[in-house]
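Chemist: Here is a sequence with its predicted model. Questions after.
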Amino acid sequence: MNPQRRALLRAGSLAAALPLAVGAASAASAALPPPLAPVPAGATPDSLAGNQAYWQAVAAQYDSTDAVLQLDNAFWGSMARPVLAHYEQQLAMVNRDNAWYARMRFPADFEAARAAAARALGVAVDEIVLTRGATEALQVLIAGYNRLQPGDTVLHADIDYDNMITVTRWLQQRRGAEVVAIAMPEPFTHDNVIDAYAQAMARHPKLKLILLTHVNHRNGMVLPVAEISRMARERGIDVIVDTAHGFGQLDMTIPDLQADFVGINLHKWIGAPVGVGAAYIKRGRVADIDPWLGEKMGDDIRSRVHTGTVNFAAYLSLPAALDLHARIGVANKQARLRLLRNRWVEAARGIAGIEVLASPDPRLSSAIASFRIKGKTSVADNFALSKKLVQQHGIFAVPRDGLASGACLRVTPAIFTPESHLDKLVTALRQVAKG
């Protein structure tokens, strides 16, 4: 369990604050919605973002709880109802056919899913290996990175994910590296973030590896990864990029990151079943990542991951999730999520007593943004605020810790979130800010 989750458990449990969920029919037994119509001809992402009829049709593709207003859609992404139905069908088939299917047909089906992921990611098939999520992918990349010598320096930041920070620190035991940390400036801007990394590179002449988080899970800042990656490459420094929250909600492909090593999540913003991710290693760099625990050295990226028996149906449903993602269009998703994020963020900036942790710069903006009551920076403070929002307003937003400035409450809409939910959040913030 990571330190953040331990801290939240010490603060208490949200379970008592949550109303009981109402029963719901499974996707397999419920009538599926009509197939999503194509994006209207001539629509741009920005014009489509406010098209209520289109996004209501998108929302009809999903089941979502009515127990609370769900504004924690960054944990994982709900499967659309057609994807869930496909998953249930594949699960039943695998359960029925058992080892006969797993041994005789699954290898080819798995490779087809891998090829579909490679196309969506914009990379060659031999540059990715499917994993059970971004955490597994990044653990493989960070722990397996073998170009460090004793005394070399590894860098991470306060915005990086807890488990990834843990693995970088483990490199001190594994490789004899010195692990150093920096904190992102607040408020953050495009230039001062780049400058923070430039200064770190200048301060640490033995710096060989940097962990970069494309979109962080704490305040949603979009890191200017490509610029930092190029700056690092000029100094002979490698970067490993965590794009768990980037790919699928931002209009980009993996080559845009200008990085040779990337961990990817496919069950957050793509909406595949939980347990699907990928690791990217640029062609020609596989030898710089150790094979998995005794696997033979070679240039086959698949030797870097060994997951054992997997959730067959989850991988079989990945192409269906990618198809719906492509039908909506990633640029359209990004524009819609930006509209939803800005709807509450811009209003919250005007509420006395509320501190918003989000940049007005669209280059640094994602679906994720955070806030806190001014001066209330402890985990306990923000856990209590989360509980209050649930109990008094029926709104669920999750506390996050780890920023140098303290804890906060994270808000994450999904493409099926109605604008009215963000308006209700703003109304609630006006009340809680009064005490």
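Modeler: Everything's here; your move. Numbers count the residues shown, from 1 in each chain.
Chemist: C-alpha only now, for contacts and for neighbours.
Modeler: Will do.
Chemist: Can you show me the helices along this structure?
Modeler: Secondary structure of the chain (DSSP state H): helices located at 3-11, 45-49, 52-59, 81-104, 106-121, 134-144, 162-175, 190-203, 225-234, 312-316, 318-328, 330-348, 379-393, 419-432.
Chemist: TSV for these, including distance to P362 and mean neighbour count?
Modeler: As requested, the helices of the chain are arranged in TSV below (distance: least, Cα to Cα, whole Å; neighbours: other Cα atoms under 10 Å):
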stretch	distance to P362	mean neighbour count
helix 3-11	28	14
helix 45-49	13	17
helix 52-59	21	16
helix 81-104	31	16
helix 106-121	23	18
helix 134-144	25	23
helix 162-175	26	18
helix 190-203	10	15
helix 225-234	15	17
helix 312-316	34	23
helix 318-328	21	19
helix 330-348	8	21
helix 379-393	26	20
helix 419-432	19	17
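Chemist: which stretch among those comes nearest A21?
Modeler: For the helices of the chain, the distance to A21 is smallest for helix 379-393, at 13.2 Å, taking Cα to Cα.
Chemist: Which residues does the closest one contact?
Modeler: Contacts of helix 379-393 with the rest of the structure, by Cα atoms under 8 Å, 6 or more residues apart in numbering, involve 7-8, 11, 14, 17-18, 68, 372, 376, 395-401, 406-409, 428.
Chemist: another structure for you, compare them:
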Amino acid sequence: MSRRQMVAGIGALAVPFAPSAPRPPGAEPPAPDPLVVPAGVAPEKLARDEGFWRSVARRFRVSPDFVNLENGYYGIMPEPVRREYHRNVDHLNEWNSHLLRMTYKPRADEIRQRVASVLGAAKEEIALTRGGTEALQNLIAGYRRLRPGDSVMYADLDYHSMQYAMNWLADRRGVRVERMVVPEPATRQAALDAYDRALRDHPKVRLLLLSHMNNRTGLVLPVREIVAMARARGVDVIVDAAHSWGHLDFTIDDLGADFAGFSLHKWMGVPLGAGFLYIRGGRLDDIDLAFRDETYPASDIRSRVHSGTLDVAPVLSIPTALDFHETLGAEVKQARLRFLRDRWVHQVRDIPNMEILTPEEPPMYGTITAFRITGRVSEADNVAITDYLLDRHRVFTVRRGGPVRGDCVRVTPALFTSRDDVDLLALALHDVARRFTA
């Protein structure tokens, strides 16, 4: 059944979802031609050019069995990256320890320089990790300026693994853990007021975890302003930028942060198992060595990460992913991802029993957006909604918990997502709103 048929006959899609068999092994299809981005076209105009984005989508191998709107978990590699990754896997397998001992480290150092340049940082300020989680855990666990009786703080929308790491500090460092709530509905001023009030009400806080774009609702916080208000109170901030880098157009100076963790396998399209941490120059001594590492001197940021023997093929594929990112351009990616979000949200925002959990202020969102059916706030209810969307409408989404007013369903388009895909979602959500009325 084609997507056109699905849009035309939404009520007839009662066949349970069943994925097709994996592709049989065989010869690779021809490599796509180099991507050409039209010169002189404003990003917002290019974001609406479906012909151009069809050419982008052809550079991703995506299952035709369903519409994937759960791209926040893992960002699919574009074809140039996938092919380079396979070459790197084969090369690693062929050259084995010789590659790891003789050529990998200098090559990884070159890659570190490339990543730093795109971020707007110095090479000496970043260290590669196996993902955003490892980067942020190393920063949180290694933060050295806490004393018994101090407090640390995080918000309800912060990533659960990072909340766990902050909770862990209570036993390890003898600190009190404070939890604040990001208001709903969120606005820029409401978020600033909430953080100002939380820091004022908890004067013993010395470390704040702050998500640039959270993984639950996609809300983008005014990080630079919050970092400044925290710094004025003697509070250090660790920024979780796992979902924002490669998704939004910014550099590290736009955040104003001294410490941050990034993912490379979400919006940069690197293979699974790549990320990095950032420590601003002059702040390295405030993060402890990882397990008293002696591989690098204490003056080298790489001593703050010890991952053991890792799969280096994702790391070696980073330059190709950055090439793809820079060919499109961060501003163009941001415009397209916001366009896709706006396209479906504007078709459903007037449904009486549906709440959209990101505001209409462009600086406050990207493409990740969550919705909630009024009154349906339990895990079971929202899992039922995601199951219904997949089984009846072939649209893949995911339930998210954590927001103060209850669970929600997260929707995450990607660069290969078409306008028809999000139109199908909007049509399906009218059906969901009728079926799941509280």
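Modeler: That came through fine. Remember, predicted model here, so these are calculated numbers, not experimental data.
Chemist: one step back: ok, which of the helices of structure 1 comes nearest V305 of structure 1?
Modeler: helix 134-144 (6.9 Å).
Chemist: on that earlier part again, would you reformat the helices of structure 1 as TSV and include distance to A367 of structure 1?
Modeler: Putting the helices of structure 1 into TSV (distance: least, Cα to Cα, whole Å) gives the following:
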stretch	distance to A367 of structure 1
helix 3-11	21
helix 45-49	13
helix 52-59	16
helix 81-104	22
helix 106-121	20
helix 134-144	18
helix 162-175	20
helix 190-203	17
helix 225-234	17
helix 312-316	25
helix 318-328	16
helix 330-348	5
helix 379-393	19
helix 419-432	12
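Chemist: Out of those, which gets nearest to A30 of structure 1?
Modeler: Judged by Cα to Cα, the one of the helices of structure 1 that comes nearest to A30 of structure 1 is helix 81-104, at 9.2 Å.
Chemist: What subset of the contacts of helix 379-393 of structure 1 is buried?
Modeler: The neighbour count (16 or more other Cα atoms under 10 Å) marks 8, 14, 18, 68, 372, 376, 395-401, 407-409, 428 as buried among the contacts of helix 379-393 of structure 1.
Chemist: In strands only, show me the residues you listed.
Modeler: Those of those mapping onto strands are 372, 395-396, 398-400, 408-409, per DSSP state E.
Chemist: Out of those, which comes closest to A181 of structure 1?
Modeler: Distance from A181 of structure 1 was checked for each of those by Cα to Cα. The minimum falls on R400, at 18.6 Å.
Chemist: From V411 of structure 1, how far out is that closest one?
Modeler: Computed with Cα to Cα, to the nearest Å, the distance linking R400 of structure 1 and V411 of structure 1 is 10 Å.
Chemist: what stretch of structure 1 does the longest strand belonging to structure 2 fall on?
Modeler: Within structure 2, and with DSSP E defining each element, the longest strand by residue count is strand 205-211. Using TM-score structural alignment, the residues of structure 1 aligned to strand 205-211 of structure 2 are 207-213.
Chemist: Could you tell me how many residues sit around A260 of structure 2?
Modeler: Other residues lying near A260 of structure 2 total 27 when counted by other Cα atoms under 10 Å.
Chemist: try P24 of structure 2
Modeler: The burial count for P24 of structure 2: 6, using other Cα under 10 Å.
Chemist: Then the one 4 residues further on?
Modeler: When counting by other Cα under 10 Å, one arrives at 7 neighbours for E28 of structure 2.
Chemist: before we move on, what about A181 of structure 1?
Modeler: 14.
Chemist: counterpart of it in structure 2?
Modeler: In structure 2, the residue equivalent to A181 of structure 1 is R179, according to TM-score structural alignment.
Chemist: Could I get the contacting residues of its match?
Modeler: Applying Cα under 8 Å, 6+ apart, the residues contacting R179 of structure 2 are 153-156.
Chemist: Okay, and which of the residues you listed map to strands?
Modeler: Counting by DSSP E, the members of the contacts of R179 of structure 2 that fall within strands are 153-155.
Chemist: Output the residues you listed in JSON lines; the columns should cover neighbour count and distance to S307 of structure 2.
Modeler: Supplementary listing: those in JSON lines, determined by neighbours: other Cα atoms under 10 Å; distance: Cα to Cα, whole Å:
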{"residue": "M153", "neighbour count": "24", "distance to S307 of structure 2": "27"}
{"residue": "Y154", "neighbour count": "21", "distance to S307 of structure 2": "26"}
{"residue": "A155", "neighbour count": "21", "distance to S307 of structure 2": "28"}
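Chemist: any idea how far R58 of structure 2 is from the aligned residue in structure 2 for P418 of structure 1?
Modeler: The equivalent of P418 of structure 1 in structure 2 is S418 (alignment by TM-score structural alignment). With the distance defined as Cα to Cα, S418 of structure 2 ends up 11 Å from R58 of structure 2.
Chemist: Of those two, which one has the most company?
Modeler: For S418 of structure 2 against R58, the residue with the higher neighbour count under other Cα under 10 Å is S418, and the figures read 18 against 15.
Chemist: What lines up with R112 of structure 2 in structure 1?
Modeler: Under the alignment by TM-score structural alignment, R112 of structure 2 pairs with R114 in structure 1.
Chemist: Touching, that match and T131? I think so.
Modeler: No - taking contact to mean Cα atoms under 8 Å, the distance of 10.2 Å between R114 of structure 1 and T131 leaves them out of contact.
Chemist: nearest spatial neighbour of N311 of structure 1, skipping sequence neighbours?
Modeler: Take N311 of structure 1 and drop its neighbours on the chain: the residue closest to it by Cα to Cα, 6 or more residues apart in numbering is G275, 7.5 Å away.
Chemist: Aligned against structure 2, show me the partner of the one you found.
Modeler: Residue-level alignment of G275 of structure 1 against structure 2, with TM-score structural alignment as criterion, gives G273.
Chemist: Please identify the buried residues of stretch 292-304 of structure 2?
Modeler: Within stretch 292-304 of structure 2, the residues that qualify as buried are 298, 301-304, counting by 16+ other Cα under 10 Å.
Chemist: picking up where we left off before, was I right about the residue nearest to N311 of structure 1 contacting H267?
Modeler: Yes - between G275 of structure 1 and H267 a contact is recorded at 6.8 Å, counting by Cα under 8 Å.
Chemist: N96 of structure 2 matches what in structure 1?
Modeler: Taking TM-score structural alignment, the alignment pairs N96 of structure 2 with N98 from structure 1.
Chemist: Contact partners for the residue positioned nearest the centre of structure 2?
Modeler: With distances taken as Cα atoms, centre = their mean, structure 2 has H243 as the residue nearest its mean C-alpha position (2.0 Å). Residues touching H243 of structure 2, when contacts are defined by Cα under 8 Å, 6+ apart, comprise 72, 212-215, 262-263, 266-267.
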